[in-house]
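>>> Pasted the sequence and its predicted model underneath.
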Amino acid sequence: MTTASAPGKIILFGEHAVVSGAIALGGAIDLRASVSVQDRPGSIVVTSDDLMLRGFSLDLNSGLLSSPDAAYATRYVSAVLQEFDAHDVEVRIKSSLPASAGLGSSAAIVVAAVMAISRHQESSLSLKEIAALSFRLEKQVQDGLASPTDTALATYGGYLKISSQILPLDLPPLELVVGYTGVPHNTRSEVEKVQKLKKRYPDLFDHIFQAIGSISLRAAPLIADQNGSELGELMNINELVYACRGAGGALGAKITGAGGGGCMIAIPGPSGKETLMTAIRQAGGWPFAAKMGQEGVRLEREE
């Protein structure tokens, strides 16, 4: 059996702007997805026993997708299996990342699958090759609407500054509290909404994206200085965020990812993480702690 795991991600700033070439700042987090592959003669089977994916077992030879969760998970794994012409295998997915929540769950799965399946097929890829292939496959599955941000963070880990180039940043870990709204978002739909508005108001959006890029650049030294107060000032606010900045005492909070549901993130204030997590629960969200700047894809087991 060969097992690889890859981290989810949080984008601090620049989610929509990066699609149009502006700068985004993101980091890998300590929630991961793992993919295990082993020989299984006569079939190609993908299984999950993880609560986030609600559990399923699927024989890809039948071509049947039993649920939206099965479809979500298997589209990416199927693309990797086809890329390496892998047959007679069983693939098992485990994930601590909620699906469609803006935390890079699909990228974590595809990156972990690329490493695990390629190694099982006795093909050793460099991190650069894993990142490039994973981005191509994620873009293929998402009908061309994807940025390299999520797959790059899942591959390399740490922090990355993303624009026309992807540059690693040497920054210390940053502790956050994440609040999941429980409402899955559709990245493609949200990106399309922004792109339509950009076409209608190109000059306005050029200025907006430039401003977002400037915020991303300003954020990096604040993380380096562990300046949570000023970093919090750069964050936007929305409904669940109000609870965090009020009763929760957050230094700053914002939606992460494409929006339209998914997750918000907050920097804990002097009252600490537990107060913040309680405020999120009371506002109807699902809170959990996350640490940015974590390790990228890694081989967990090979035998």
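Sure, I can see it. Numbering: from 1, shown residues only.
>>> Could you use CA atoms for every contact and neighbour count after this?
Will do.
>>> How are the strands of the stretch 201-303 of the chain distributed by residue range?
252-256, 263-267, 286-292, 298-302 (DSSP state E, counting those that start in this stretch).
>>> what comes into contact with stretch 138-153?
The contact list for stretch 138-153, computed with Cα atoms under 8 Å, 6 or more residues apart in numbering, reads 7-9, 18-19, 26-28, 75-76, 79, 104, 106-108, 110-111, 131, 134-135, 159-160, 162, 166, 188, 191, 296.
>>> rerun that using 6 Å as the cut-off
With Cα atoms under 6 Å, 6 or more residues apart in numbering as the test, stretch 138-153 has contacts from A28, G104, A107, A131, F135.
>>> contacting residues around the fourth one?
Taking Cα under 6 Å, 6+ apart, we find A131 in contact with T151, A152, T155.
>>> what's the burial count for N238?
For N238, the neighbour count with other Cα atoms under 10 Å is 12.
>>> Quick check: chain neighbours aside, which residue is closest to it?
Of all residues not flanking N238 in the chain, K254 sits nearest, at 6.9 Å (Cα to Cα, 6 or more residues apart in numbering).
>>> Any idea how many residues pack against that neighbour?
By other Cα under 10 Å, the residues close to K254 number 24.
>>> now the one 4 residues further on
A258 is flanked by 24 other residues according to other Cα under 10 Å.
>>> Just say which of the strands of the stretch 201-303 of the chain is most tucked in.
Highest mean neighbour count among the strands of the stretch 201-303 of the chain (mean count of other Cα atoms under 10 Å): strand 263-267, with a mean of 29.
>>> Distance from it to the middle of the chain?
Between the centre of strand 263-267 and the centre of its chain there are 14 Å (Cα atoms, centre = their mean, to the nearest Å).
>>> and if you look at stretch 160-170?
On Cα atoms, centre = their mean, the centre of stretch 160-170 falls 16 Å from the chain's centre.
>>> So which bits of that stretch are buried?
For stretch 160-170, a neighbour-count test (16 or more other Cα atoms under 10 Å) marks L160, K161, I162, S163, P168, L169 as buried.
>>> Tell me the one among these nearest to Q282.
Of all the buried residues of stretch 160-170, Q282 sits closest to L160, with 33.4 Å by Cα to Cα.
>>> name the element the closest one belongs to?
strand 159-162 (DSSP states H and E).
>>> Could you list every helix and strand in contact with that strand?
Secondary-structure packing of strand 159-162 (3 or more Cα pairs under 6 Å, 6 or more residues apart in numbering; DSSP states H and E): strand 24-39, strand 166-169.
>>> From the contact counts, what lies against the first one?
To tie it back to what came earlier, the one meant is strand 24-39. So strand 24-39, by 3+ Cα pairs under 6 Å, 6+ apart, packs with strand 2-13, strand 89-95, helix 105-120, strand 159-162, strand 286-292.
>>> Use this one as the comparison:
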Amino acid sequence: MPACESGEGGWEGVFRGEGRLAMMITMTEPSNSINISAPGKIILFGEHAVIYGRTAVAGCIDLRTYVNLFTSADGRIYLSLPDLGVERTWLMKDVRKAVDKLYEGKSDDNAPPCLELVVPIARQICGTSEDQCGVQQLASLAFLYLLIGVARKRKDLLAVKVTVRFNLPSCVGLGSSGAYCVCIAAALLQVAEIIPSPTVTAANNASTWSPQHLETIRLWASAAESLIHGRASGLDATICTYGGVASYRHGCKIEQLENLPDLKVLLVNSKVERNTSRMVTLVKDRLKKANFVVFPEVIDGIFNAIDAISRDAIKILGQPQHSKNRKTCSEDEHYSLQEWSMELYSDVNELCRINNQLLIALGVGHPKIDQICTTLARYGIHPKMTGAGGGGSLFAFLKPS
């Protein structure tokens, strides 16, 4: 594909039914070792609009984040993220002191801690100020937020050593922060026995949790991700936890799309780093200006149009195929009940084109994104930015082979 050869950085991806949070537990001496992985994601349709109550559609991709955790009695907490250049050490006694400062009122055992209450304490331990918002600082802060949260529930929690590796790049809209928060949340909730050991068989001899405990993981991960991205919709944490392809609307039940064609996509890295929180704030400011200054219905109309695109995409991708060859598959099998036809491709390809233009109208485009779109359009392919925009990644559906 010419877009890949031009040095943009491209991958072919596929949505997989088994692409959910997975865990493998191995016993080592003298402590337990927990290995957890979660998939990345791409937002197919609905980014930004989903923050304001509209529908979004997203799917996991076969690029994952991996976390290894084991407990230690040496009283030191280790966090290693070699791909981000992060090597941090803290004393467990400092975490326990922080926990003692927290208000000991009644709380839901499964609820994540209050961000406003815990984050200032986590910043103090981490040694970061509010104006330090680099990837390394935010990753450390999210980890400490989750650690303080579980330590509050489990006062005798041992120190932990955590190593994180990424198979997907950061800051390009592929859900690296969501997968990171999901893996860390799952590992810490597991070691603190807030959730039980996983009992549901997943792919590749791994295990995962019941829907009830996956929801607990999602809630904690979503709270931690809000710390990283500001006003997060929760979509990334949802997809990285549950996998598959799903529609999401704030306050509504997650709807998995189970009748998908065998979707394949091309991912293109624009090589332009962007800050999700900054892009979200940009759109928020534009909406605020529209509501109170000049054109109150315009931005809202863009959100409504994006919502309509998401809902049309759900109808197109999830429509049943009446076929004698239809079969029943287990939850973890990769399967397709629709043929990926040129008709389906043409429909979603056009939806991508329109949705991308609407995102540009919101002000989250970039000249490099325009260049990539122009290049692929020569071949009848209409890519769309995925995630916050302002750079990052684009995706395009590939034509049926």
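Perfect, I can see it now. Not measured: the values here are computed from a predicted model.
>>> out of the helices and strands packed on strand 24-39 of structure 1, which comes closest to A219 of structure 1?
strand 2-13 (8.2 Å).
>>> matching residues in structure 2 for that closest one?
Aligned by TM-score structural alignment, strand 2-13 of structure 1 falls on residues 34-45 of structure 2.
>>> how big is the offset of that stretch relative to structure 1?
Stretch 34-45 of structure 2, aligned to structure 1 and superposed, deviates on average by 0.9 Å (mean Cα distance after the TM-score superposition for structure 1).
>>> quick check, distance from that stretch to the centre of its chain.
On Cα atoms, centre = their mean, the centre of stretch 34-45 of structure 2 falls 6 Å from the chain's centre.
>>> list the buried ones in that stretch?
Neighbour-count burial for stretch 34-45 of structure 2 flags I34, N35, I36, S37, A38, P39, G40, K41, I42, I43, L44, F45 (criterion: 16+ other Cα under 10 Å).
>>> count of residues packed around P202 of structure 1?
P202 of structure 1 has 13 neighbours, counted by other Cα under 10 Å.
>>> scratch that, D285 of structure 2
Neighbour count of D285 of structure 2, defined by other Cα under 10 Å: 12.
>>> can you put the helices and strands packed on strand 24-39 of structure 1 in JSON lines and add distance to G269 of structure 1?
As requested, those are exported to JSON lines (distance: least, Cα to Cα, whole Å):
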{"stretch": "strand 2-13", "distance to G269 of structure 1": "17"}
{"stretch": "strand 89-95", "distance to G269 of structure 1": "29"}
{"stretch": "helix 105-120", "distance to G269 of structure 1": "27"}
{"stretch": "strand 159-162", "distance to G269 of structure 1": "22"}
{"stretch": "strand 286-292", "distance to G269 of structure 1": "14"}
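>>> Show where the strand holding L160 of structure 1 falls in structure 2, residue numbers please.
Alignment note (TM-score structural alignment): strand 159-162 of structure 1 is matched to residues 245-248 of structure 2.
>>> again with stretch 176-190 of structure 1
Under TM-score structural alignment, the match for stretch 176-190 of structure 1 is residues 265-279.
>>> got the contact list for the strand holding L160 of structure 1?
Here strand 159-162 of structure 1 makes contact (Cα under 6 Å, 6+ apart) with I23, A24, L25, G26, G27, L167, P168, L169, G293.
>>> Map the third one onto structure 2.
Right, L25 of structure 1. Aligned by TM-score structural alignment, L25 of structure 1 pairs with V57 of structure 2.
>>> and that match, what is it in contact with?
Applying Cα under 6 Å, 6+ apart, we find V57 of structure 2 in contact with L44, F45, A246, S247.
>>> which two of those residues lie the greatest distance from each other?
Maximum pairwise distance in the contacts of V57 of structure 2, criterion Cα to Cα, is 10.8 Å, between F45 and A246.
>>> Using a markdown table, lay out the buried residues of stretch 160-170 of structure 1 together with distance to H120 of structure 1.
Converted to a markdown table, these look like this (distance: Cα to Cα, whole Å):
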| residue | distance to H120 of structure 1 |
| --- | --- |
| L160 | 29 |
| K161 | 32 |
| I162 | 31 |
| S163 | 33 |
| P168 | 29 |
| L169 | 32 |
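>>> Looking at those residues, point me to the pair that's furthest apart.
Going by Cα to Cα, the pair spanning the buried residues of stretch 160-170 of structure 1 furthest: S163 and L169, at 13.3 Å.
>>> helix/strand/coil for L58 of structure 1?
Following DSSP: H, G, I helix; E, B strand; the rest coil, we place L58 of structure 1 in the strand state.
>>> Counterpart of it over in structure 2?
Structural alignment (TM-score structural alignment) places L58 of structure 1 against R88 in structure 2.
>>> Over to A107 of structure 1?
Alignment note (TM-score structural alignment): A107 of structure 1 maps to G178 of structure 2.
>>> where's its match relative to R218 of structure 2, distance?
Note on G178 of structure 2: its distance to R218 of structure 2, by Cα to Cα, to the nearest Å, is 10 Å.
>>> burial of the equivalent of A192 of structure 2 over in structure 1, as a residue count?
When structure 1 is aligned by TM-score structural alignment, A192 of structure 2 is paired with Q121. Using other Cα under 10 Å, Q121 of structure 1 has 15 other residues around it.
>>> Kindly report the same for G14 of structure 1.
28.
>>> these two touch, right, it and G26?
No - the criterion here is Cα atoms under 6 Å, and G14 of structure 1 misses it with G26 at 8.6 Å.
>>> tell me which element L168 of structure 2 is part of?
For L168 of structure 2, there is no enclosing helix or strand under DSSP H and E.
>>> The one 3 residues further on too?
Taking DSSP H and E as the criterion, C171 of structure 2 maps to no regular element, lying outside all helices and strands.
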